[in-house]
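Trainee: Predicted model, plus sequence, below.
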Amino acid sequence: MTPATLPGTPGLLLRLAAPVQSWGERSQFNERDTAPFPTRSGVIGLLAAALGRKRGEDIGDLATLSLTVRADRPGTVLRDLHTVGGGLPAPRTVTTAEGKKRSGATATLLSHRYYLADAVFTAAITADSGLLETWAQALRNPHWPPYLGRRSCPPEGPLLLGLVDDPLHHLVHLPIARRTPTGTRTVDVVFHGDQPLDRLGTHPQPGGDDGSTPAGEVTDDPVTFHARERSYRARPRYQRTLTLPAERCRGLGAVYLTALGSYLDQHATRPESALA
């Protein structure tokens, strides 16, 4: 059960950006998909790695968080044809469940792995204030390297933006990692959440959904990450599109990071909120 987010509730702001990231949603066997947004299980796994939690350890505290994600740049779906075992001598080919070695045409395993290329998301995490302090410290000094969905996807640039009051307000008003469009005064920005999104603000897309009712369901709420007993719960998925001022788009790279740092210096209300 995730908590409701009230105005003034403290939370963590994260920047989830990388050349490629992948947030598995229904992956099985040789098909490794990615959701179009960071999943609860992926973000909880990121925090668990930072905290040094081993697979099978309790994640009950992490399961209390609420996650809201802004898609600055949704990215492009990239498919990688991945091979394992091809061209190797028989003793070094893939081992079967029975402990034998594959041979002949079965010696090479093929898998399709999907990624989001050039995507950037900004995420707000809310939970008990004491937990947030612990998680923020872990993200500043992670026990294990953080990654965005898969270990092959390390984040680029700052990951933790800070611990702030009213993170959903900042999620709407933070600079957007997107080039400023020409010929328009507004841009449409998609938000994803595990709680209703009607509390995000007063900039609804004309004729659009206010995000108060689920847009679907996704099974990404982890019960355990145990290697042999991994299991997830289904939860409602909320989505909302806000029409925001185009001037909020502040470019890419160092230009964007400078604008982001300036915003946090001016508007974040907690001393922990400096760009980390």
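Mentor: On my side now, so go ahead.

Trainee: contacts and neighbour counts: CA atoms only from here.
Mentor: Noted.

Trainee: got the contact list for residue 156?
Mentor: With contact taken as CA atoms under 8 Å, 6 or more residues apart in numbering, residue 156 is in contact with 17-19.

Trainee: Quickly note the distance from it to residue 263.
Mentor: According to CA to CA, to the nearest Å, residue 156 and residue 263 sit 20 Å apart.

Trainee: Strands along the stretch 1-150 of the chain, start to end?
Mentor: For the stretch 1-150 of the chain, applying DSSP state E, counting those that start in this stretch gives strands covering 10-17, 20-21, 31-32, 66-73, 76-84, 109-117, 120-126.

Trainee: Residue 164: which of those is closest?
Mentor: strand 10-17 (5.5 Å; CA to CA).

Trainee: Give me the angle between that closest one and strand 120-126.
Mentor: Here strand 10-17 runs at an angle of 160 degrees relative to strand 120-126 (axes from the mean of the first three to the mean of the last three CA atoms, to 10 degrees).

Trainee: Quick one: list the elements packing against strand 10-17.
Mentor: Counting contacts by 3 or more CA pairs under 8 Å, 6 or more residues apart in numbering; DSSP states H and E, strand 10-17 packs against strand 120-126, helix 129-140, strand 160-165, helix 167-173.

Trainee: Can you pull out the residues in contact with that strand?
Mentor: 118-127, 129, 132, 136, 148, 155-167, 171.

Trainee: Below is structure B, check it against A:
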Amino acid sequence: MASPYLVFSLSASLGSMGELAGHERRGSLLWPGHSALIGLMGAALGIRRDGDFSGLDSLKIDVAVFDSGTALRDFHTIQSVPAAAVKKPNSRPEAIRKAGGRLTTSITLRDYRAGVFYGVAVQGEGLEEIAAALRKPHFTLYLGRKSCPLSSPLNPQVVQADTVEEALGQVKVPFWLSRHVDLSEKVMVVGEQGSQRDYVHDVPLDRQRWHFAARDVGIRHVELPGKTMK
């Protein structure tokens, strides 16, 4: 029996899909995680980061990786005041003055994926409202970081499909990518199903402190039925 799915596309010249983040390295997954997509839909609906995401957290999301792009690493040089030099400063300028100008310099790494394209299928409540918001988003949408704007409209639509694969086969491909998306090849789909299993930390526990829990995801390589729309 057919079920409703919200399907949309995500393309960006640069994307950064959150991974476990330390002080010196911010990695990127090959696909946007659950929390990133919930955040994107929430931004479209006008929900601020400290807002109520309870209506979105229960959505079931599958991602088709049409093009995972190319790895790109950016290097940042940062300076900080040695913790032992100043205790409880009121501001950074005050800390620098009290430390006598002594600063600790370190290099941090930021990982990106260049030239990515994904298809997303969402199941749950409120799909029509989310689709309308994705067409006219309240806040600017980006893929991971604010330095990663989307390169095309999301083309959201609510479709009827018997399977997730059938729904993903109805994703609209931007015309300039149509030559590069080969539907005759198998596509990696990330969701709850899949013989290959992996753990990703993309379940938000505390959005204020950026704490995330691990989630078991399924990875499968399938041929999408039907024809992806262009």
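Mentor: Happy to help now that I have it. Every value quoted in this text rests on a predicted model; they were computed, and no experiment measured them.

Trainee: can you redo the helices and strands packed on strand 10-17 of the first structure as JSON lines with distance to residue 72 of the first structure?
Mentor: JSON lines is the format used below for those (distance: least, CA to CA, whole Å):
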{"stretch": "strand 120-126", "distance to residue 72 of the first structure": "5"}
{"stretch": "helix 129-140", "distance to residue 72 of the first structure": "22"}
{"stretch": "strand 160-165", "distance to residue 72 of the first structure": "15"}
{"stretch": "helix 167-173", "distance to residue 72 of the first structure": "10"}
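
Trainee: Could you save those as CSV and add columns showing distance to residue 217 of the first structure and mean neighbour count?
Mentor: Listed next are those as CSV, based on distance: least, CA to CA, whole Å; neighbours: other CA atoms under 10 Å:
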stretch, distance to residue 217 of the first structure, mean neighbour count
strand 120-126, 19, 25
helix 129-140, 27, 16
strand 160-165, 28, 23
helix 167-173, 22, 21
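
Trainee: Over which residues of the first structure does the lengthiest helix in the second structure lie when aligned?
Mentor: Ranked by residue count under DSSP state H, the longest helix found in the second structure is helix 34-45. The counterpart of helix 34-45 of the second structure in the first structure, counting by TM-score structural alignment, spans residues 40-51.

Trainee: Compare the matching stretch with the second structure and give me the mean distance after superposition.
Mentor: Average distance, stretch 40-51 of the first structure versus aligned residues of the second structure after superposition (mean CA distance after the TM-score superposition for the first structure): 1.0 Å.

Trainee: ok, residues contacting that stretch?
Mentor: With CA under 8 Å, 6+ apart, stretch 40-51 of the first structure has contacts from 23-24, 54, 59, 62-63, 67, 135, 138-139, 141-149, 220-222.

Trainee: In helices, which of these fall?
Mentor: 135, 138-139.

Trainee: got the angle for the longest helix of the second structure vs strand 60-67?
Mentor: 100 degrees.

Trainee: what's the spacing between helix 34-45 of the second structure and its chain's center?
Mentor: 8 Å (CA atoms, centre = their mean, to the nearest Å).

Trainee: now do stretch 99-111 of the first structure
Mentor: 34 Å.

Trainee: One more: stretch 220-233 of the first structure?
Mentor: With CA atoms, centre = their mean, you get 17 Å for stretch 220-233 of the first structure.

Trainee: One more: stretch 32-46 of the second structure?
Mentor: 8 Å.

Trainee: ok, residue 234 of the first structure - contacts?
Mentor: 217-221 are the contacts of residue 234 of the first structure under CA under 8 Å, 6+ apart.
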